[in-house]
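Colleague: sequence and predicted structure are below.
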Amino acid sequence: MHLPSGIPNSHMKTKTLIDIGISEADRTEIAAGLSRLLADSYTLYLQTHNFHWNVTGPMFQTLHVMFETHYTELALAVDTIAERIRSLGMHAPGTYAEFVRLSSIEEVPGVPKAKEMIALLVTGHEAVVRTARSIFPVVEKAADEASADLLTQRIQLHEKTAWMLRSLLED
């Protein structure tokens, strides 16, 4: 079967050359780091959504609304991170098995009390910050300003969110 010029037969595999000024080796390493960030962010999203559904107690309304704000932002963030990985020419992880393998955030069994939920979310946001920071050396070496900008934005947001959550734990 002949296809129009430039369209490969379905059984042929072609790889489009990516020439964005970042070597394939650096793009691969950056994407691996961003995949860990994606896994942490998705795990935190799921945990936050779970806590939104299951929070109880005197702070219910405040926490329910706050957690919704947080998981909504995280839902947008995971898309942005995955799209950056794709922009680098790599595949983004997208299964629970991959996220469990790549994430530094542990799953929480059961339904913790509200204050424990807050403390766990602080730990989760701080873990995302550490993961984002760990990617900077290769991003800077490759002069990947787009990924650096993404990382900076994620760090700022998660540090601020962790601070706000920590404030709820103080007497």
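Modeller: Arrived safely.
Colleague: use CA for all of it now, contacts and neighbours both
Modeller: Will do.
Colleague: buried stuff in the one helix or strand residue 36 maps to?
Modeller: According to DSSP states H and E, residue 36 maps onto helix 24-54. Buried residues in helix 24-54, counted by 16 or more other C-alpha atoms under 10 Å: 24, 26-52, 54.
Colleague: which of the residues in the helix or strand following it are buried?
Modeller: Once the chain leaves helix 24-54, the next helix or strand it forms, by DSSP H and E, is helix 60-87. Of the residues in helix 60-87, 63-64, 67-68, 70-71, 74-75, 77-78, 81-82, 84-85 count as buried by neighbour count, 16+ other C-alpha under 10 Å.
Colleague: ok, and here's another one to check against it:
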Amino acid sequence: MQIDIGISETDRREIAEGLSRLLADTYTLYLKTHSFHWNVTGPMFNTLHLMFETQYNELALAVDLIAERIRALGFPAPGSYAQYAALTSIQEATDVPKADEMIRQLVAGQEAVVRTARSVFPAAEKVGDEPTADLLTQRMQLHEKTAWMLRSMLEG
């Protein structure tokens, strides 16, 4: 059936492509955060183990919201490691860094997700795609706060 939500197919495709990059970044950050949760050691173990768990659980929920928005716009959501690797701006962690380096990498990942979400916003705003704009705003707010909290652990 034809989609008639007041946004052209071309505009919906542009937004869905941006959301696909956001999905890839979010999923890659989820994997990195989950790995760090499993592998963190040192004096901050308990704090970081629990903090990373909270973060990867939130990211797991977020990937579903983003993918469902892509589907609502009428396009398939990427769902393979190969697709995510091609679309993400976040570098995978292939080793187990020290706890403070884990925090630095997660700050960088959180900020990367914010930049990706922000890059999609103009396309959504241009065509009055309020549901996507709302999703992007919520994602940016959450990732900025998480980056601040992680960054704060490295200060002082």
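Modeller: Thanks, I have it. Keep in mind that what you see is a predicted model, and the values were worked out from it rather than measured.
Colleague: mind checking the TM-score on these two?
Modeller: Comparison of the two superposed chains (TM-score structural alignment, normalised by the length of structure 2) gives a TM-score of 0.99, and 156 aligned residues with a C-alpha RMSD of 0.4 Å.
Colleague: contact partners for the alignment partner in structure 2 of residue 90 of structure 1?
Modeller: Applying TM-score structural alignment, one finds that residue 90 of structure 1 aligns to residue 75 in structure 2. Residue 75 of structure 2 is in contact with 13, 16, counting by C-alpha atoms under 8 Å, 6 or more residues apart in numbering.
Colleague: corresponding residue for residue 124 of structure 1 in structure 2?
Modeller: Match for residue 124 of structure 1 (TM-score structural alignment): residue 109.
Colleague: actually residue 58 of structure 1, not the one I wrote
Modeller: Checking TM-score structural alignment: residue 58 of structure 1 goes with residue 43.
Colleague: equivalent analysis for residue 48 of structure 1, please.
Modeller: By TM-score structural alignment, residue 48 of structure 1 lines up with residue 33.
Colleague: what's the spacing between its match and residue 116 of structure 2?
Modeller: Per C-alpha to C-alpha, to the nearest Å, residue 33 of structure 2 is found 18 Å from residue 116 of structure 2.
Colleague: with residue 79 of structure 2 instead?
Modeller: 18 Å.
Colleague: who's more crowded, those two?
Modeller: Legend: neighbour count by other C-alpha atoms under 10 Å for residue 79 of structure 2 and residue 116, higher for residue 116 (22 against 13).
Colleague: residues in contact with the spatially most central residue of structure 2?
Modeller: Centroid-nearest residue in structure 2, with C-alpha atoms, centre = their mean: residue 26, separated by 2.5 Å. Contacts here follow C-alpha under 8 Å, 6+ apart; on that basis residue 26 of structure 2 touches 59, 62-63, 113.
Colleague: same question, residue 103 of structure 2
Modeller: Residues counted as contacts of residue 103 of structure 2 (C-alpha under 8 Å, 6+ apart) are 150-151, 153-154.
Colleague: three-state assignment of the counterpart of residue 128 of structure 2 in structure 1?
Modeller: Under the alignment (TM-score structural alignment), residue 128 of structure 2 maps onto residue 143 of structure 1. The three-state assignment at residue 143 of structure 1 reads coil, by DSSP: H, G, I helix; E, B strand; the rest coil.
Colleague: residue 143 of structure 1: neighbour count?
Modeller: Residues near residue 143 of structure 1, counting by other C-alpha under 10 Å: 14.
Colleague: I'd say the match of residue 124 of structure 1 and residue 90 touch.
Modeller: Yes. In this structure, residue 109 of structure 2 is within contact of residue 90 by C-alpha atoms under 8 Å, at 6.1 Å.
Colleague: what touches both of those two?
Modeller: Common neighbours of residue 109 of structure 2 and residue 90 (C-alpha under 8 Å, 6+ apart) are 25, 29.
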